[in-house]
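J.: Predicted model and sequence below, questions to follow.
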Amino acid sequence: MPLPDSSGRRLLGRLREYMAGGGTTQDRLDRTVRLIAEETRSDVCSCYVMRAGEVLELFATEGLSQEAVHLTRLRVGEGLIGEIAARARPLNAPNAWDHPSFAYRPETGEDVYASLMGVPMIRGGQVIGVLAVQNRDRRPYQDIEVEALETVAMVLAELLAGTELVSRDELAPVAGNAVLPFRMEGLCLNSGAVLGTAIYHRPKVHIERLICEDPDAELQRLREALQALRRSIDELIRTHVDLSGDYREILEAYRMFADDAGWVSRISDAIRSGLTAEAAVRRVDDDMKVRMAQANDPYIRERLHDLEDLANRLLLHLTGHSPTSAQGELPDDAVLICRSLGPAELLDYPRGTVRGVLMEEGAPTMHAVIVARALDIPVIGRLEGVFTRIAPFDTLALDADNAQVFVRPSDDVRDTFLHSLATRQARQQAYLAERDLPFETRDGAPVTIMMNAGLLMDMGHLEDTGAMGVGLYRTELPFMTRPSLPDVATQTLLYQKILKQAGDRPVVFRTLDVGGDKLLPYLGDDGEDNPAMGWRSIRITLDRPAVLRAQVRALLRASAGRDLQLMFPMIADVAEFEQARRVVDAEVAREQSRGGALPSSVCVGTMLEVPALLYQFPVLLRVADFVSVGSNDLLQFLFATDRGNPRVSGRYDPLSVPVLRLLRDVREQCDAAGRPVTVCGEMAGHPLEAMALIGLGYRRLSMAAQGIGPVKQMLRSMDSGIVTNYVRTLIDRDAPNPRRALSAFARDHDITVT
């Protein structure tokens, strides 16, 4: 069956004519399978189409019994055809009968056929059918034959998309939507609230020509479009120079994908097989969408989103459009409805017109979400069925703080939402008015309130909030936005920028905390059954000491002449802390021997996240300079409860008596040893929880920027002595519901906790 290029292009040309010809869809499919069997010299060619309920129905065949057409059905995953659909990958079976997935269907009359080769028909990242050929003799199909059938299947999928057999929901506006208001819930990716108008993001680029007559001319068109694509990204980088260095680094990493030799090579190979440049881009893009759906690694999934965005941009250049012209006229309160977003796509819209984003997919660390934070655009992700439930120009009340959106809200809901927005704005103004007031309780007890940060763009909130410094700087996010490990010089420059923006405020750097749900492909990943408790955080950097040494070296150089505070994550044993501290000591000695400028002081602390460390506390406090309580992981491990799993995340309460007693004991031991202790998890950023922490004796809290205003307002409305006595009472008498009791206490004593 090997097809030379000329024969392959002839097959594609004839296929186009057959599908464009007259007759019903069934007539055209019957002619098509006969043509493919003839041109590929196969004894059988069969086309299976995906029907409702994930069932593959034999729709047309040349070589099998015609009585089996519309009778033979296979579930996805059943038989070789079902296996192809389930894996969305080709299958090459020299002896189909011996394959473990083979399922015999006597009505087809396939008894005399030994070998089978099949490929998925993919459209919009979804498998819409399977195309298969069979032969009497046992034979392995060559790679060139598999590729030829994949190309034919791609064209057939595009042509089938225009028939009644394949749903075009993704292209058509929502029809028949109920006009009643309703609510959807998802995942908050960036906080905020807005009332706006639904707009579908990025209409799909329609491809007019699928088959090329001159591959060399198509390759030249591809080269020109790639040059235009790269120039447009460079222009985005220049245009948005006002955004922070983190965002520029994301765009520059995105720009590198446009030079990815493997991506360009796959598109070029598809052109050489007989496709136009547009069709080749679409084929490679569809293949990547399938891979993305199967990838477990969130980093890989997010990078594939970047490549999908590049593919769509490349198609726009090939068809003579620009990203902005494809958007059309926009209202000035647009809420984008999308499956996902590439890192540069938000910048295609005029600044200020996009007020919110709703995603069918999405993750907190994806590049587009990081960009949305820089632009202060609220984002909700994981909204299943967002395209089928929200129509263009629907009115939306987006409440990202609570991860919910009200679709076509009633007048009452709309009025309530507008009132909430006004209250929210007034509250923000009140926080701003109190920014320069001291962080102290009503009875004069000072409390150090710090900010958590993870990107350079976060540092601007120090001024906005009046925070006294950065109590937790997560250093891993810049590592995650790069295709390779940043070197010492790159890290040094970044840390210098952070410290410069901090001014005379302290910054506590947490060393690289990756693994779990924050994977770096260049460090390797063998897959783990329980990654949250696997090879992550300090365990990785102790096993890869060169990574830790490079980061410590960069922090030392960046902190020359000022205090350096760094801490290690996920320490479970004092020996781990001592081993990591020896790395710091070795790097200090190295810089001294080289005559390098050193920090004026170096303080080395640890996160308290693993409960086992509680039973080594006296020893730990002799070697650690300070402790930061990471309440998120500590409580997750304490209660054996995955805080990211909505089924169980609400089963424990940070304000339960066991947690309050644990935190009291930690604070008392730190005070006795003269070691500063900070709570820097989510618990610190909620006013009621922060009130309880102050009642337990904590005087150092670090939280996300948006929590500082509410916590400060609570702090200045409370009397620390009265709260301390009440919290002690709750712990001593085993109160059944401390949260309810603390809420009532705050209400009775006019403490602002909302």
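T.: Cool, got the structure. Numbering: from 1, shown residues only.

J.: Could you use CA atoms for every contact and neighbour count after this?
T.: OK.

J.: for the residue lying closest to residue 601 once chain neighbours are set aside, what are its contacts?
T.: Leaving aside its chain neighbours, residue 601 sits nearest to residue 563 (4.8 Å; criterion: Cα to Cα, 6 or more residues apart in numbering). Residues near residue 563 by Cα atoms under 8 Å, 6 or more residues apart in numbering: 506, 599-603.

J.: before we move on, what about residue 667?
T.: Counted by Cα under 8 Å, 6+ apart, residue 667 has contacts 677, 696-698.

J.: got it, and residue 653?
T.: Contacts of residue 653 by Cα under 8 Å, 6+ apart: none found.

J.: Following element in sequence after the strand or helix carrying residue 424, please.
T.: Assigned by DSSP states H and E, residue 424 belongs to helix 411-433. Counting by DSSP H and E, the next helix or strand C-terminal to helix 411-433 is strand 448-453.

J.: In addition, the following structure is provided for comparison:
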Amino acid sequence: MADQDDAQARLDQLTDIIAEETAADVCSIYLVRPSGALELSSTHGLNPEAVHNVRLSRDEGLVGLVSRRARPIAVEDAPRHPDFSYKPETGEEPFKSFVGVPILRGGRLVGVLTHQTKAIRPMTEEEIETLQTVAMLLAEIVASGDLIRAEAFSGLELRPSAPERFQGVALSPGLSRGVAVMYEPHVMSARMVAEDVEVETARLDSAISRLRAGVDQLLESGRVPMGTPSRDVLEAYRMFAHDRGWLDRLREAILSGLTAEAAVERVRNEHRARLMTARDPHFRERLHDLEDLANRLLRHLASESGRPTIERTLPEKAILIARSIGPAELLELDRARLAGVALEEGSRTSHAAIVAKALGIPMVGRVEGALDRVEDGDPIILDGEFGLLHVRPSQEVSEAYDERLKTLAKRYRTYARQREEPAVTKDGQRVELHLNAGLLVELTSLADTGAEGIGLFRTEFQFMVADTLPRLSAQEELYRAAYEAAGDKPVVFRTLDLGGDKVTPFTPATREPNPALGWRALRMGLDRPGLTRYQLRALVRAAAGRDLRVLFPMVTDVSELAAVRAILNQELAHAARHGHEQPRSVQAGIMLETPAIAFSPDACLRIADFVAVGANDLMQYFFAADRQNPRVADRYDFISPSSLRLLQSVRQACARHDKPVSVCGEIAGRPLEACVLTALGYRRLSMAASALGPVKRAIRGMDCERLGAWLASVLDEAETGEETPLRQRLIEAGESAGLPVEAVDKLGRP
């Protein structure tokens, strides 16, 4: 094959070789066109003039039957079969027996390989297995290299080429263009044909044993709590990993002459080709389970004998296509090359989305079907403003986005000009805008955005990306670096908020039916006081001579706050005894994110120095909607009478006790919601760096008194049972209610 310069000559020689080795009178290769028709692209034994001139629809002939079923078809006397379709231009009338096998690549039909003889004869199972093995090799040959570029094969659907558009949900703002990179892609082996069947069988058995052990260990570790979607997936993995039919198919593929890796690929392709055509969504879900299981098995094969799996280097402007991704996994990627992320799952308030915003990486979620229709290297446009994923975009779409990129650049220049301007409403109300951070790289945004400080520094990210507990010196170094980056601007450090979807290899985990309501954050910190003291000691030392502001998450009772303040006082006394310089001042605040405190805050406010409203968790508990569950994460709207009354009462309670209060959840970073919070009386908001420019522009354009009066009147009216959603009424009122055009026109969506 390598000696032939002409792509058609290569394919013709290949059909000659297959025919000779399998004793066929006819060997033909049909390839798929974009219309779905199958074009005769090469043949040994049929009329050569029929090549590229004969096409069969998916409903036509035995070739069409093979393509529809995505499995081999063997017929002893083809002309008598009801699906037989005679094409006189091929000259196939003398041939009786017929075998057709699908040419599958990534579970998608690329073409059909046929084998015919003049004699009426049955084909053995071994002969059919041989043709399937050949078809696997053909799939890689026809879908890569010169064949795709050859003029004779132009227009063939050797890989998806048509533009596709996926409507998802915007998780992290931004617009990017790049190339698709499949997350956890197929681990293809360079060696597909086995040299020793017994060796390959042993490799497969060993990898399956390690796969089973790994899944069992993860299930028994407690990291994946009972009743969670992740546990359901792992239970499905365990079921499939012990499925006799799946294992038999793998071993049969090896006995046909394939390596263990090629056997996994072939069985995966067969399952995928059938399940992708299923109408029942249950079968599509099982397809994802099988895909993930096959990827795990391939990684075990790749890392046998203790050899680590080779990590693929991201190309420039990589846009990751994945089912889901965790915050720690996202942090491990090469951010210099990562241009965006598209997920089949995901929610706006997931921690992966929070990390993406922190890093300024556009992210779109819920692009269902993307994993099936996108291939590595496809050109991609990712729209993090409107939640769109454009795959292989048309020229018109590309030109439209070129214009949008110019518009965005102009908008960012406007934000840059305003970064030194204060966030003051038209009627003179001053609002402080702070930055949410958790990584040192984010702190470079302080100067770029004009943020007035770090309103929330998430300390758990350092723990999530470490294999072992960070040493005291490492923690102290991080916190001191945060102080230095902030200069004379204030920094609020939130103590460890682990648990739920934020796990580490070294913190104990338990099986919990609902981790969001389980052993997490301050609850974990109080049960493991050594861990809390360790972190507070690092914070006290890093704050030497500076103002120390510590924020405690997930407070549900005043006794918890009193207990953790006592631990803080212990560490301050410890530092004094050992001659360490004391902080200039110490303030301890609460992250108000539980209804227990929101409805009865006075006891905590008597001993807390300040309050930060964690709106993400507070709203999920208030509306009983798990923010990690994409099915319910957006079932509530912050701009509703009940939630606004709750936040108004919290702000009023803080005012009674003369305690500073801020909002540092997701809602603070949306222009429309930020205007509403300002109208409710909040004067300190903390958000991701990418949100500071749009929020400042919206606040500078709003009339705070007018919007406050409008909200007050509407909230009073809501008692009478107004059915129109409050958000809709506010958007319709627009400037008459005191809203700026920017908040309504572009970002008025929930």
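T.: Perfect, thanks for sending it. This structure is a prediction, so every number in the text was calculated from the model and none was measured.

J.: which of the contacts of residue 667 of the first structure sit farthest apart?
T.: 677 and 696 (12.2 Å; Cα to Cα).

J.: thinking again about what came up before, which of the contacts of residue 563 of the first structure fall in strands?
T.: Cross-referencing the contacts of residue 563 of the first structure against strands under DSSP state E gives 601-603.

J.: Only whichever of these are buried, select them in ChimeraX.
T.: For the buried members of those, the matching ChimeraX selection, counting by 16 or more other Cα atoms under 10 Å, is:
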select :602
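
J.: Looking at the ones in strands among the contacts of residue 563 of the first structure, which one is closest to residue 655 of the first structure?
T.: residue 603 (30.9 Å).

J.: Surely that closest one touches residue 565?
T.: Yes: at 4.8 Å, residue 603 of the first structure and residue 565 qualify as touching, with contact defined as Cα atoms under 8 Å.

J.: The residue lying closest to residue 593 of the second structure once chain neighbours are set aside and residue 625 of the second structure, how far apart?
T.: The spatially closest residue to residue 593 of the second structure, leaving aside those adjacent along the chain, is residue 618, at 4.1 Å (Cα to Cα, 6+ apart). Using Cα to Cα, to the nearest Å, one gets 10 Å for the distance from residue 618 of the second structure to residue 625 of the second structure.

J.: The two: who's more crowded?
T.: Taking other Cα atoms under 10 Å, residue 618 of the second structure and residue 625 do not tie; residue 618 has more neighbours (23 against 18).

J.: would the more buried one count as being in a helix?
T.: Yes: counting by DSSP: H, G, I helix; E, B strand; the rest coil, residue 618 of the second structure is located in a helix.

J.: Alignment lookup: it to the first structure.
T.: Residue correspondence to the first structure (TM-score structural alignment): residue 618 of the second structure is matched to residue 634.

J.: now stretch 692-701 of the second structure: which residue numbers in the first structure?
T.: Under TM-score structural alignment, stretch 692-701 of the second structure corresponds to residues 708-717 of the first structure.

J.: What are the contacting residues of the matching stretch?
T.: By Cα under 8 Å, 6+ apart, the surrounding residues in contact with stretch 708-717 of the first structure are 428, 431-432, 435, 439-442, 449, 451, 465, 467, 685-687, 690-691, 750-754.

J.: change it to 6 Å
T.: Stretch 708-717 of the first structure is touched from outside by 431, 440-442, 687, 751-753, with contacts defined as Cα atoms under 6 Å, 6 or more residues apart in numbering.

J.: thought residue 685 of the first structure was touching residue 707?
T.: Yes: here residue 685 of the first structure reaches residue 707: they are 4.7 Å apart, a contact under Cα atoms under 6 Å.

J.: who's more crowded, those two?
T.: With neighbours defined as other Cα under 10 Å, residue 685 of the first structure and residue 707 compare such that residue 685 has more, 26 against 18.

J.: dump the residue contacts of that one.
T.: Contacts of residue 685 of the first structure (Cα under 6 Å, 6+ apart): 703, 707.

J.: Residue 271 of the second structure belongs to a helix?
T.: Yes: the assignment for residue 271 of the second structure is a helix, going by three-state DSSP.

J.: what's the helix or strand for residue 691 of the first structure?
T.: Judged by DSSP H and E, residue 691 of the first structure forms part of helix 687-695.

J.: which bit of the second structure covers that helix?
T.: Mapped onto the second structure using TM-score structural alignment, helix 687-695 of the first structure spans residues 671-679.

J.: Could you tell me which residues make contact with residue 501 of the first structure?
T.: Applying Cα under 6 Å, 6+ apart to residue 501 of the first structure gives no contacts.

J.: rerun that using 10 Å as the cut-off
T.: 456-460, 462-463, 495 (Cα atoms under 10 Å, 6 or more residues apart in numbering).

J.: Same question for residue 660 of the first structure.
T.: For residue 660 of the first structure, the contacting residues are 654, 666, 692-693, 695-696, 727-728, 730-731, 738, by Cα under 10 Å, 6+ apart.

J.: before we move on, back to that, select only the buried ones of the contacts of residue 501 of the first structure in ChimeraX?
T.: The buried subset of the contacts of residue 501 of the first structure, as determined by 16+ other Cα under 10 Å, is captured in ChimeraX by this line:
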select :456,457,458,459,462,495
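
J.: Pipe the contacts of residue 501 of the first structure into JSON lines and attach secondary structure and distance to residue 306 of the first structure per row.
T.: As requested, those are arranged in JSON lines below (DSSP: H, G, I helix; E, B strand; the rest coil; distance: Cα to Cα, whole Å):
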{"residue": "456", "secondary structure": "helix", "distance to residue 306 of the first structure": "22"}
{"residue": "457", "secondary structure": "helix", "distance to residue 306 of the first structure": "21"}
{"residue": "458", "secondary structure": "helix", "distance to residue 306 of the first structure": "23"}
{"residue": "459", "secondary structure": "helix", "distance to residue 306 of the first structure": "26"}
{"residue": "460", "secondary structure": "helix", "distance to residue 306 of the first structure": "27"}
{"residue": "462", "secondary structure": "helix", "distance to residue 306 of the first structure": "31"}
{"residue": "463", "secondary structure": "helix", "distance to residue 306 of the first structure": "33"}
{"residue": "495", "secondary structure": "helix", "distance to residue 306 of the first structure": "27"}
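
J.: if we take the contacts of residue 501 of the first structure, which one ends up nearest to residue 193 of the first structure?
T.: residue 458 (19.4 Å).

J.: residues touching the corresponding residue of the second structure for that closest one, list them.
T.: Taking TM-score structural alignment, residue 458 of the first structure has residue 442 as its aligned residue in the second structure. Taking Cα under 10 Å, 6+ apart as the criterion, residue 442 of the second structure is in contact with 357-360, 435-436, 482, 485, 688-689.
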